[in-house]
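> Predicted model and sequence below, questions to follow.
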Amino acid sequence: MFDKAEFTKGVVSWKQLPRDGRPEIAFVGRSNVGKSSMLNAVMSRKKLAYVSKRPGKTTEFNFFLIDGKYYFVDLPGYGYARVSKSMREKWANLIEQYLDERQTLRAVVHLIDSRHPPMEQDEDLIDFMRGSDVPYLIALTKADKLSGNERFKTVQRLEKRLEEVGRSVPIILTSSKSGRGIKEMRGWLRDFLG
């Protein structure tokens, strides 16, 4: 599982979404959190998803076909100021509709930068996912940049926040650079896909 991957399409509207019924796992998070790097690390591929030094480069829902059976979906990042307000609103509406209504969605991987507290949009997504039946996982990215004590405090802080809203979800400290947590991520993704 997860041996072969190819980019299939980028979509900007609901009507362009694939209609073939394959299960999907969505990767969502703020701009520059490391979604593309995470996809590359999970698939052990350096250039599957384009990684830019400038945030806000993912402007479509990018669909990657995995082993001919599943899709990993790289969603546009949120919170990037240089994108027009109308474009941010369009993305936000489409992302919300996708997470709420997409029948083939099997899991959501929410990426949060481990070096910073969750942004307002991260908090909004945590709250939004409370009302969803879709399995939900939080991947704390860039953990290689933290000390052991900082990593512990980051996880503890997030667990407390989730507890406040009555949620208990898997939290994985990850680093696409060092490989930390990637094996664990693959295991969760396989479970989500059954």
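Received it, and whenever you're ready, just let me know what you need. Residues are numbered from 1 along each chain as shown.
> going forward, measure contacts between C-alpha atoms and count neighbours the same way
OK.
> any idea how far Ile138 is from the residue nearest in space to the middle of the chain?
By Cα atoms, centre = their mean, the chain has its centre lying nearest to Phe27, at 2.3 Å. When distance is defined by Cα to Cα, to the nearest Å, Phe27 is 10 Å away from Ile138.
> shared neighbours, the two?
Val109, His110, Leu111 (Cα atoms under 8 Å, 6 or more residues apart in numbering).
> Cross the residues you listed against strands and list the overlap.
The strands, defined by DSSP state E, take in Val109, His110, Leu111 from the shared contacts of Phe27 and Ile138.
> number of nearby residues for the first one?
The burial count assigned to Val109 is 23, neighbours taken as other Cα atoms under 10 Å.
> right, and it touches Ala26 too?
Yes - assessed by Cα atoms under 8 Å, Val109 is found in contact with Ala26 at 6.1 Å.
> Which residue ranges of this structure form helices?
For the chain, the helices defined by DSSP state H occupy 35-42, 85-101, 120-130, 148-164, 182-193.
> Could you dump those helices into CSV with distance to Pro170 added?
As requested, the helices of the chain are arranged in CSV below (distance: least, Cα to Cα, whole Å):
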stretch, distance to Pro170
helix 35-42, 17
helix 85-101, 18
helix 120-130, 13
helix 148-164, 9
helix 182-193, 9
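> what about versus this one:
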Amino acid sequence: MNPNKPIYHEEVPFPETSFSTSISKISPETPLPEGTLLGFIGRSNSGKSSLLNSITNRKGLAKVSKTPGKTRLINVFSTKAGFSLIDLPGFGYSKASHKEHKDMMNLLDQFLNEITSLKVLFILCDAQRSFPEEEVQMIETATLKKILPVVVRTKIDKLNQKDRNAIQKEMEAVMNELGYPFPLFFVSATTGKGIGEMRKFILSKVQTIPV
């Protein structure tokens, strides 16, 4: 076996997943699938699309763009197991215009406030960056709305062990600041590190969370 080949597709089977719909506004007629929804959010260049493709083992399922801030709609990916993964608009830096960025944030706020079937929110952050205050606020927002916040530090393959240890301490400090722990994953869509663990976590949650 090639030691450099990603092994995430060999670790844990994941239900067949396909694109369902894109959402541009929230209303009573919004076409959301039934079942538990799990959201994925992160600022531009957090590796959100690559992570979704790795988890589902579907190259190209979520479009990876060279342009930061490209996700401007809510994209829904449904699984054969009855739950769906929700690709939410990125926050923070974006090449979108001021109006487009404001529209994205309004759409995100509406989704978090009004969609009760959203049970888990994966908050992504590039491991090469410090954990920003906006992400801390997102953890707090999710907790207040009875949504389980899960922090995912992406691109962990870019760091050496010393840097990884520093990130672990940083996240422990965030937990101490908030006064409560939250699930934490270190992943790489390039090498497959942590992808199997995330799959197991997702499958365990959709089996235990009431819809």
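Sure, I can see it. Everything numeric in this text was worked out from a predicted model, so none of it was measured.
> And the TM-score between these chains?
In this superposition the chains share a TM-score of 0.93, using TM-score structural alignment, normalised by the length of structure 1; 194 aligned residues with a Cα RMSD of 1.6 Å.
> Near the counterpart of Leu108 of structure 2 in structure 1, how many other residues are there?
In structure 1, the residue matched to Leu108 of structure 2 (TM-score structural alignment) is Ile95. Residues near Ile95 of structure 1, counting by other Cα under 10 Å, number 20.
> Ile95 of structure 1 contacts Val73, doesn't it?
No - contact criterion Cα under 8 Å: Ile95 of structure 1 and Val73 do not qualify, at 11.2 Å.
> From Glu24 of structure 1, how far out is the residue of structure 1 positioned farthest from its centre?
Ranked by distance from the centre of structure 1 (Cα atoms, centre = their mean), the top residue is Asn149, with 25.0 Å. Going from Asn149 of structure 1 to Glu24 of structure 1 by Cα to Cα gives 35 Å.
> The residue nearest to the centre of structure 1 reaches Val73, doesn't it?
Yes - applying Cα under 8 Å, one finds Phe27 of structure 1 in contact with Val73, separated by 6.0 Å.
> circling back to that earlier point, I'd like to know which of the ones in strands among the shared contacts of Phe27 and Ile138 of structure 1 is nearest to Met119 of structure 1.
Ranking these by separation from Met119 of structure 1, with Cα to Cα as the measure, puts Leu111 on top at 11.4 Å.
> Report how many residues lie close to the alignment partner in structure 2 of the closest one.
Using TM-score structural alignment as the criterion, Leu111 of structure 1 maps onto Leu124 of structure 2. As a burial measure, Leu124 of structure 2 scores 26 neighbours (other Cα under 10 Å).
> Could you do Pro89 of structure 2 as well?
22.
> Tell me the spacing between the aligned residue in structure 1 for it and Leu94 of structure 1.
When structure 1 is aligned by TM-score structural alignment, Pro89 of structure 2 is paired with Pro76. Distance, Pro76 of structure 1 to Leu94 of structure 1, using Cα to Cα: 10 Å.
> Met138 of structure 2: what's its closest spatial neighbour, skipping adjacent residues?
Sequence neighbours aside, Ile123 is the residue nearest to Met138 of structure 2 in space, at 7.7 Å (criterion: Cα to Cα, 6 or more residues apart in numbering).
> Many thanks, I have nothing further to ask.
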